[in-house]
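J.: Kindly return the folded structure for what I paste below:
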Amino acid sequence: MVLVDNYFLAILCCVYCCLCWGSWANTQKMVALKNWSFELFYWDLTVGLFVTALVGALTLGSLGEEGRTFFEDIAAMDWGSIKYALLGGIVWNFGNIFLTAAIAVAGMSIGFPIGGGLAWIGGIIFNYLLISLAGEVYPGNQALLWIGVVIIVAAIYICGKAYGKMSASKASTPKKGILLAIIAGLSIMFFYGLVVKSIDPQYITGGTGTLTPYMGVFCFAVGVLISTPVFNTFAMNHPVQGHKVTMKDYLKGDVRTHLIGMLGGFIWMSGMVVSFMGSGAANPAISYALSNASPVVAMVWGFFVWKEFKGAPKGTVPLIATMFVMFVIGLVFITLSN
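T.: Modelled structure (predicted):
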């Protein structure tokens, strides 16, 4: 399989993942313009995720000279390791349904900073604990790490204030969008560490399993695939906005609409595949921290491309600018901590 051993290249892998995880929701915004609800979009997103993970395992996971190939890993894998990756997929999927709903209700500029931001700091802490519980010492400056985390927490708070200010001008309540984003963040924060635990420690710090990175990512995708019918069917029957939708509505979508949704899955999963490709050179806490800087990317898309704050009341834009700067500063501190 193909792995990245150079630290600088591993950081670039994480940056690519960050760009992907902050950009996939553009496809949701694209189909929303055609009144395609996020629940219908989510079926295509799941298909794109799974196919991309499979292709990654069959290509990058089977080429190169390092470790076992994907098919050799199938013969060697054990349930004790698989269950962590599957659980990681299920946990992420539960949270991502809420994140997708938050984006539909509040937009990328709000859903991502709150939901993604909480997942970001929670995941850093969770992955830090995994390193500690494995009997190892965090390989970096812990003070810089925690300063970065505190700054990001402050940025999330400012984001909530900005959304509340904008909602007040429209005589609407911000509670639904914020609540959906919070639930998303509290769920997503655990998925990365669970997948890490499924992987053989020779490939990643904190791993306790027997899987290669590509097999871990593939099993994660299987977890997403098998849980989507449960989570998304519930979402279809209990919409957070609009009316109920059915599979008949899904089948009415044209080919372009379905392909856009699958593209969203490809974008997100290609980021995860590349991130785990370099996870051995960059410890899990740093890999997760850099990869999940996606709220910064999503804010740029939401603010400048989708104009989500167009017509916002006076004082809102300075709050958004402050939030963006604080996210970047927090990211710099976290990066320097290694």
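
J.: alpha carbons only for contacts and neighbour counts from here, please
T.: Noted.

J.: Give me the buried stretch members for whichever strand or helix holds S109, please.
T.: When elements are assigned from DSSP states H and E, S109 belongs to helix 108-111. Residues 108-111 are the ones in helix 108-111 that count as buried (16 or more other C-alpha atoms under 10 Å).

J.: and which of those is nearest K83?
T.: Closest to K83 out of the buried residues of helix 108-111 is G111 (29.4 Å), distances taken as C-alpha to C-alpha.

J.: what about the helices in the stretch 151-300 of the chain?
T.: 175-188, 191-197, 213-237, 247-251, 255-277, 284-291, 294-300 (DSSP state H, counting those that start in this stretch).

J.: Output the ones you listed as JSON lines; include the columns distance to A143 and mean neighbour count.
T.: Output for these, formatted as JSON lines (distance: least, C-alpha to C-alpha, whole Å; neighbours: other C-alpha atoms under 10 Å):
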{"stretch": "helix 175-188", "distance to A143": "24", "mean neighbour count": "23"}
{"stretch": "helix 191-197", "distance to A143": "21", "mean neighbour count": "27"}
{"stretch": "helix 213-237", "distance to A143": "30", "mean neighbour count": "22"}
{"stretch": "helix 247-251", "distance to A143": "50", "mean neighbour count": "12"}
{"stretch": "helix 255-277", "distance to A143": "25", "mean neighbour count": "23"}
{"stretch": "helix 284-291", "distance to A143": "14", "mean neighbour count": "27"}
{"stretch": "helix 294-300", "distance to A143": "22", "mean neighbour count": "24"}
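
J.: Let's compare: structure for the following, please.
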Amino acid sequence: MILPQSYSAVMFLMILSLVCLGSWASAFKFAGKWRFELFYFDFAIGLLVASVIYAFTVGNIGFDGFNFLDDLQHAGKRQWMFGFLGGIVFNLGNMLLMAAVSVAGLAIAFPMTMGIALLVGILIGLAGRPAGNLMMLELGCALVLASVVVNALLYRMRAVAEHEVLARAGRAKSTRRPSAIKAIILSLVAGILIGSFAPLLDRARAGDLGLGPYAATAVFAFGVFFSSLVFNIFFMNLPVEGEPVDFGAYFSGRLKQHLLGGSAGVMWLTGVLALMVAGSVPDLVQVPALERYLLSQGAPVLTALWGIVVFREFKDGDVRVKVLGVLMLVLLLCGMVMIGLAPQYMRAV
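T.: Purely as a prediction, here's the structure:
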């Protein structure tokens, strides 16, 4: 396989990862009124195809470790299982995240879900190997939690503002003010699941029999693909938004919509693989810890900016909505900085 050999190459991969992981979901918005359940079939296909292409190209040449097929043969079957299960757990969380996006939009669903996922990941990490300055870590977690709470309030206020605009135009379906509970529950469950898959992937890569980055993403991608076929049956028949949809509707989509779904899967896989490859290099060429943490965790901020700036998801909101949107992002970023700094200050372990 090929691994980066310089600091600049590692930094490039980290930035590439941030851009891909922060932008893939925008493809769903560009697809227009295409249902997320149908979009997700193409996402899973694109993700799987990208993992296989990367595995048999950059994962199968070079002299920085086992090639792809040798890596699969060398790894233990338990490592295969953990990688596959990690794909399943992540996929259910990611499908719930896309359901939340279809209800609440990118700027609400992504920061809320990924903020919860970040907190869950930290709790799991503390249970396994607590390290760093606990005071800084707790402050960082409190800031992230505050951003989630502000996000929930923001969504409620935005939903009310949008309903009032529709009511004044005579296009409101009901006089009742909309509830924010559906998107919040979807984001909460999605965040718990997404925050829980990383330990499974870590176990797939751990030890002498662990999978390398290219093999791990390939096994993970198969878990995502096959579980999508199962989970989507439930989402299509028990939709979180709109009427049930049958599989035949998939073939009525335009080529553009299918390509957008596939490109989203390619972008996501590229981002995760770039992150894993960048994390596999020696410390000598590694990016400093804080920058590495912010680049690896900053995707929800970029996704929120897609929603706010490009898709104008807050356009019907008043000044309070816009102020809360800025506050939510500032709290999330400040929390990430504190969490990223905590391992560098070991005084209060």
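
J.: picking up where we left off before, export the helices of the stretch 151-300 of the first structure as a markdown table, with columns for distance to Y7 of the first structure.
T.: As requested, those are arranged in a markdown table below (distance: least, C-alpha to C-alpha, whole Å):
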| stretch | distance to Y7 of the first structure |
| --- | --- |
| helix 175-188 | 26 |
| helix 191-197 | 18 |
| helix 213-237 | 17 |
| helix 247-251 | 44 |
| helix 255-277 | 12 |
| helix 284-291 | 11 |
| helix 294-300 | 20 |
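
J.: in the second structure, what residues pair with the helix holding S109 of the first structure?
T.: Aligned by TM-score structural alignment, helix 108-111 of the first structure corresponds to residues 106-109 of the second structure.

J.: Stretch 51-66 of the first structure now?
T.: Under TM-score structural alignment, stretch 51-66 of the first structure corresponds to residues 49-64 of the second structure.

J.: which outside residues touch that stretch?
T.: The contact list for stretch 49-64 of the second structure (C-alpha atoms under 8 Å, 6 or more residues apart in numbering) reads 1-3, 67-69, 214-215, 217-218, 221, 265-266, 269-270.

J.: Also stretch 4-23 of the second structure?
T.: Residues outside stretch 4-23 of the second structure that contact it (C-alpha under 8 Å, 6+ apart): 267-268, 270-275, 277-278, 281, 285-287, 292, 295-303, 306.

J.: Same question for stretch 224-242 of the second structure.
T.: For stretch 224-242 of the second structure, the external contacting residues (C-alpha under 8 Å, 6+ apart) are 37, 40-41, 44-45, 47-48, 84, 87-88, 90-92, 99, 102-103, 244-246.

J.: hmm, try it at 7 Å
T.: Contact with stretch 224-242 of the second structure is made by 37, 44-45, 48, 87-88, 91, 99, 103, 244-246, as judged by C-alpha atoms under 7 Å, 6 or more residues apart in numbering.

J.: What subset of the residues you listed is buried?
T.: Looks like the contacts of stretch 224-242 of the second structure have 37, 44-45, 48, 87-88, 91, 99, 103, 245 buried, using 16+ other C-alpha under 10 Å.

J.: State the distance from M338 of the second structure to G298 of the second structure.
T.: 13 Å (C-alpha to C-alpha, to the nearest Å).

J.: give me every residue that touches Y128 of the first structure.
T.: Neighbouring residues of Y128 of the first structure by C-alpha under 7 Å, 6+ apart: A285.

J.: Could you measure from it over to I226 of the first structure?
T.: The spacing between Y128 of the first structure and I226 of the first structure, counted by C-alpha to C-alpha, is 29 Å.

J.: What count of nearby residues applies to D318 of the second structure?
T.: 13 (other C-alpha atoms under 10 Å).

J.: Name the nearest residue to it, ignoring sequence neighbours.
T.: A161 (7.4 Å; C-alpha to C-alpha, 6 or more residues apart in numbering).

J.: ok, that neighbour touching K315?
T.: No. Here A161 of the second structure does not reach K315: they are 9.8 Å apart, not a contact under C-alpha atoms under 7 Å.

J.: Between those two, tell me which one has more neighbours.
T.: A161 (20 against 14).
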